[in-house]
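> sequence-free structure coming up:
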């Protein structure tokens, strides 16, 4: 049951990061879950584990890490899309 709880919290964190940045996360709900998990890892690496803890996630660093991740992924996808649009590889 704790695994399912972690998936839900990871999805919510990824969804919040997408809302805050105003950018879509590729992959729908699975993209949100992945962004939540990777963002939580990234946020705890950068900021440590502080603030409220829900489902094994330090919420504030996880959201900040997910925001950073969403911005990086959207920047990369935009660059790749622009290169394909103009015929560059």
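Good, I have the coordinates. Predicted model only: the values in this text are computed from it and were never measured.

> C-alpha from now on. contacts and neighbour counts both.
Noted.

> strands along this structure, start to end?
Using DSSP state E, the strands of the chain run over 53-54, 57-58.

> comparison target below:
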């Protein structure tokens, strides 16, 4: 059951991050889920210790969701730098 929650929360976080970074048209639902889950993992590893709180996308809570979105945004910004040489 935890993996189903992780996929759903990761998909929503990836979709919101792609809207913020204006990459929604170039990404499909599968890439939204992947970016959201990887962003959540990176966010919990690097951003959560800086902010002083953490969470998990396997059990839905607001802190974990915000960290997942922030991690996905950072991941998309890095992808923009690699692809285009700049951040949008």
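Sure thing, it's come through. What you see is a predicted model, and the numbers here were worked out from it, not measured in a lab.

> biggest helix in the first structure, by residue count?
The helix that spans the most residues within the first structure, counting by DSSP state H, is helix 59-85.

> list the helices and strands that one packs on?
For helix 59-85 of the first structure, the packing partners by 3 or more C-alpha pairs under 8 Å, 6 or more residues apart in numbering; DSSP states H and E come out as helix 2-21, helix 28-47.

> tell me what angle the last one forms with helix 2-21.
Orientation check (axes from the mean of the first three to the mean of the last three C-alpha atoms, to 10 degrees): helix 28-47 of the first structure against helix 2-21 gives 80 degrees.

> by contact count, what packs against helix 28-47 of the first structure?
Helix 28-47 of the first structure packs on helix 2-21, strand 57-58, helix 59-85, going by 3+ C-alpha pairs under 8 Å, 6+ apart.

> which neighbouring elements make contact with the second one?
Which is strand 57-58 of the first structure. Strand 57-58 of the first structure packs on helix 28-47, going by 3+ C-alpha pairs under 8 Å, 6+ apart.
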